[in-house]
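**Student:** Quick one: sequence and predicted model below, then my questions.
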Amino acid sequence: MYVRRIGSSVHDLIATMAEVHLVVPKLDNTLGAMFIGLIVSSILYGITCVQTYVYYVDNKTKDRVVLRSMVAVLWILNTLDMVFITHCVYYFAVTNYANPTSFNTAPWSVGGFNVIANLNDVIIRGILIDRIYKISLNNKFVLVALWVGNLTVSAFGLSLSIQIDKNPDLQALGHLAWLIYCCFTTMAAVDTIIAIVLCAILWSRKTGFSHTDSQIQTLMRYSIHTGALTSFVAIVIVITYAAMPHNFIFIGIYLSLPKFYLNALLATLNARDSLKGDRQQVTGAYSFHVSRMAASNNHPEPHVNTVKGCSGITSESRPDVIVIGEPLKGLQSLDIKA
């Protein structure tokens, strides 16, 4: 009789447990946002691999070893970046399946991703700053000012990584709101300033000739797109965090930011050959206004002029034009070699 009662009680308990459904909160704006960020990052990483391949095929010996090595390092960093993102999503989606409390403890891959992303961004901005330094004819003030901004963004990013490592609760980042705002607003500001300075210098190098100026305008558009794209993504991260600080939508966007940086840089580097080809197909030489160059106008003959280390012949139909047999140092710097 006693055994029968125990069996009946166990049967009732099992039946009761079968009727109980595990209630799991919706994960669309947490794990779902990170999953979408992983998909977007994977697509951008595929584009990065294609652009990296194109870069090395077309620039086997054209760029210096430093720039070619930096591109290889950036590709490796983006590969590690994808590994960390994949591990992070796997940790929340598989290892801690149906365990919403897992968001209170971030895996090690979150800190690794932040460090890799910051290093990636610092190197890419450094390449852009080096480009500005060369076409500005070694203006050290511009170099120092932009590097201060670059390192400031990196300092904010690394500080954010350290704070998250100390308190890995991703659903309670309210105490780090000021650091998140400083990090991404400074990032957007520095990227915008780099694009503006580069465009201003390129604009000052205009020669007055339609073909040369059109190439400069093309370089300006690439510079604007590079800075505008990354600045826009950083601003979107700030807006989404300000509007929805308790979900992971801003994190999902942040996961793809390093890929935007590298793809924008590779697009600029891979576009140089087409610009060079267009420039050489038109005249086979380089032409400039005399008023834009330090020329010697002491010669009474209208057909001969001397330009600092370069000999030129003045066009009889255009006495204000000099056709130079060798490219000037300033225009060579537009080729963005390291």
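**Tutor:** On my side now, so go ahead.
**Student:** Every contact and neighbour count from this point should use C-alpha atoms.
**Tutor:** OK.
**Student:** thinking in terms of the whole chain, how far from its middle is the longest helix along the chain?
**Tutor:** Using DSSP state H to define each element, the chain has its longest helix at helix 210-243. Relative to its chain's centre, helix 210-243 lies at 10 Å (C-alpha atoms, centre = their mean, to the nearest Å).
**Student:** so what secondary structure elements neighbour the very next helix or strand once past that helix?
**Tutor:** For helix 210-243, the following helix or strand on the C-terminal side (DSSP states H and E) is helix 249-254. On a contact count with 3 or more C-alpha pairs under 8 Å, 6 or more residues apart in numbering; DSSP states H and E, helix 249-254 meets helix 31-58, helix 210-243.
**Student:** got another, please set it beside the one above:
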Amino acid sequence: LGGITIVQAYLYFPHPTDRMSVQILAASMLILDIASSVLVAQSLYYYLAKQVPYFGSIEPLQQITPELSVECMISTVLTFIAQMYFVYQIYSVKGKTNFLATFTLTRYATITNFALPGCVITMFVFSHGVLADRNGTFAVSSILFGIAKGLGAITDIMATIAMCAFLSNAKTGIRQTDSLVKSLIQYVIERGAVVTLIQTLVLITFFAAPDHLYWFAFHMNVTKLYANTFCEYI
């Protein structure tokens, strides 16, 4: 997925037609996505390679690496940028007449991405115990994580429904225009379905398997999917 983002950026940047602010956002998404991949790779190296001398012991696997904590923060920023850009597109379609919908989506996105920093701070401060005692001392951080992911999924669902509704009203009766609108609706639905599915899987695996890191595999893909869909949308 990281490679797809790079290819999308390679195709976009030589001949960009968007405003400078959008180009800066696109560059930021690319940089954050690459940084996320590097930090995840470093964390996997720590867990899989550097812990060989401790083979058979699960103690080293109960702590969070600093790189993983930073990656979670990067994921929060990247997700917030992608969601807010999508909300901005909804506002652009309907303008001030749809202020209530855009305000609601913005509120959900903001709450979602301000709950996650609480988890990140906990991971930094208590890196040696947060995985081992997730349902005990650090239950609050788990609740914040659940709230953030749950609201994130709700935000994506609401944004998808809103955009599809607005695009449906944009049909003009002209065949070519309606075909383009239909393609846009299909893309919006596919984008919303995939991102919401992964967000939901993160939430389910996080609470269903508290003693395992199954959720992290989906978490890594959430970051990539937001970057991919953002680059594809522009």
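**Tutor:** Received, thanks. Fair warning: this is a prediction, and the values are worked out from it, not measured in the lab.
**Student:** just to revisit the earlier point, kindly reformat the helices and strands packed on helix 249-254 of structure 1 as JSON lines containing distance to Phe141 of structure 1 and mean neighbour count.
**Tutor:** What follows is these, written out as JSON lines (distance: least, C-alpha to C-alpha, whole Å; neighbours: other C-alpha atoms under 10 Å):
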{"stretch": "helix 31-58", "distance to Phe141 of structure 1": "31", "mean neighbour count": "18"}
{"stretch": "helix 210-243", "distance to Phe141 of structure 1": "20", "mean neighbour count": "18"}
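**Student:** would you turn these into CSV with distance to Thr152 of structure 1?
**Tutor:** Output for those, formatted as CSV (distance: least, C-alpha to C-alpha, whole Å):
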stretch, distance to Thr152 of structure 1
helix 31-58, 26
helix 210-243, 15
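**Student:** average gap between the longest helix of structure 1 and structure 2?
**Tutor:** Following the fit onto structure 2, the mean deviation recorded for helix 210-243 of structure 1 is 1.3 Å by mean C-alpha distance after the TM-score superposition for structure 1.
**Student:** on that earlier part again, between the helices and strands packed on helix 249-254 of structure 1, which gets nearest to Ile124 of structure 1?
**Tutor:** helix 210-243 (10.7 Å; C-alpha to C-alpha).
**Student:** out of the helices and strands packed on helix 249-254 of structure 1, nearest to Val65 of structure 1?
**Tutor:** Nearest of those (C-alpha to C-alpha): helix 31-58, 11.6 Å.
**Student:** any idea which residue sits dead centre in structure 1?
**Tutor:** By C-alpha atoms, centre = their mean, structure 1 has its centre lying nearest to Tyr261, at 1.3 Å.
**Student:** Just say helix, strand or coil for it.
**Tutor:** helix (DSSP: H, G, I helix; E, B strand; the rest coil).
**Student:** Quick one: map it onto structure 2.
**Tutor:** By TM-score structural alignment, Tyr261 of structure 1 lines up with Tyr226 in structure 2.
**Student:** cool, and Ile237 of structure 1?
**Tutor:** Counting by TM-score structural alignment, the partner of Ile237 of structure 1 is Val202.
**Student:** contacting residues around that match?
**Tutor:** Shown in contact with Val202 of structure 2 (C-alpha atoms under 8 Å, 6 or more residues apart in numbering): 149, 215-216, 218-219.
**Student:** Make TSV out of these and add neighbour count.
**Tutor:** Converted to TSV, those look like this (neighbours: other C-alpha atoms under 10 Å):
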residue	neighbour count
Lys149	25
Trp215	20
Phe216	13
Phe218	19
His219	19
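**Student:** Going by distance to Leu197 of structure 2, which of these wins?
**Tutor:** Looking across these and measuring by C-alpha to C-alpha, the closest to Leu197 of structure 2 is Phe218, at 9.8 Å.
**Student:** now that closest one: how far from Gly146 of structure 2?
**Tutor:** 14 Å (C-alpha to C-alpha, to the nearest Å).
**Student:** and if you look at Met29 of structure 2?
**Tutor:** Met29 of structure 2 is 24 Å from Gly146 of structure 2, by C-alpha to C-alpha.
**Student:** just Val125 of structure 2 next, same as before
**Tutor:** From Val125 of structure 2 over to Gly146 of structure 2 (counting by C-alpha to C-alpha), the distance is 20 Å.
**Student:** neighbour count winner among these two?
**Tutor:** Neighbour totals were compared for Val125 of structure 2 and Gly146, and Gly146 leads with 20 against 11 (other C-alpha atoms under 10 Å).
**Student:** In three-state terms, label that one for me.
**Tutor:** helix.
**Student:** Nearest spatial neighbour of the residue nearest to the centre of structure 1, chain-adjacent residues omitted?
**Tutor:** Spatial nearest neighbour of Tyr261 of structure 1, excluding adjacent residues (C-alpha to C-alpha, 6 or more residues apart in numbering): Thr230 at 6.3 Å.
**Student:** Kindly confirm whether my reading is correct that that neighbour touches Tyr254.
**Tutor:** No - applying C-alpha atoms under 8 Å, one finds Thr230 of structure 1 not in contact with Tyr254, separated by 10.7 Å.
**Student:** Can you check which residues contact both of these two?
**Tutor:** Common contact partners of Thr230 of structure 1 and Tyr254 (C-alpha under 8 Å, 6+ apart): none.
**Student:** circling back to that earlier point, out of the helices and strands packed on helix 249-254 of structure 1, which gets nearest to Val282 of structure 1?
**Tutor:** helix 210-243 (8.2 Å).
**Student:** in the helix or strand harbouring Thr229 of structure 2, what counts as buried?
**Tutor:** If you go by DSSP H and E, Thr229 of structure 2 is part of helix 214-233. With burial defined by 16 or more other C-alpha atoms under 10 Å, the residues of helix 214-233 of structure 2 counted as buried are 214-215, 218-231.
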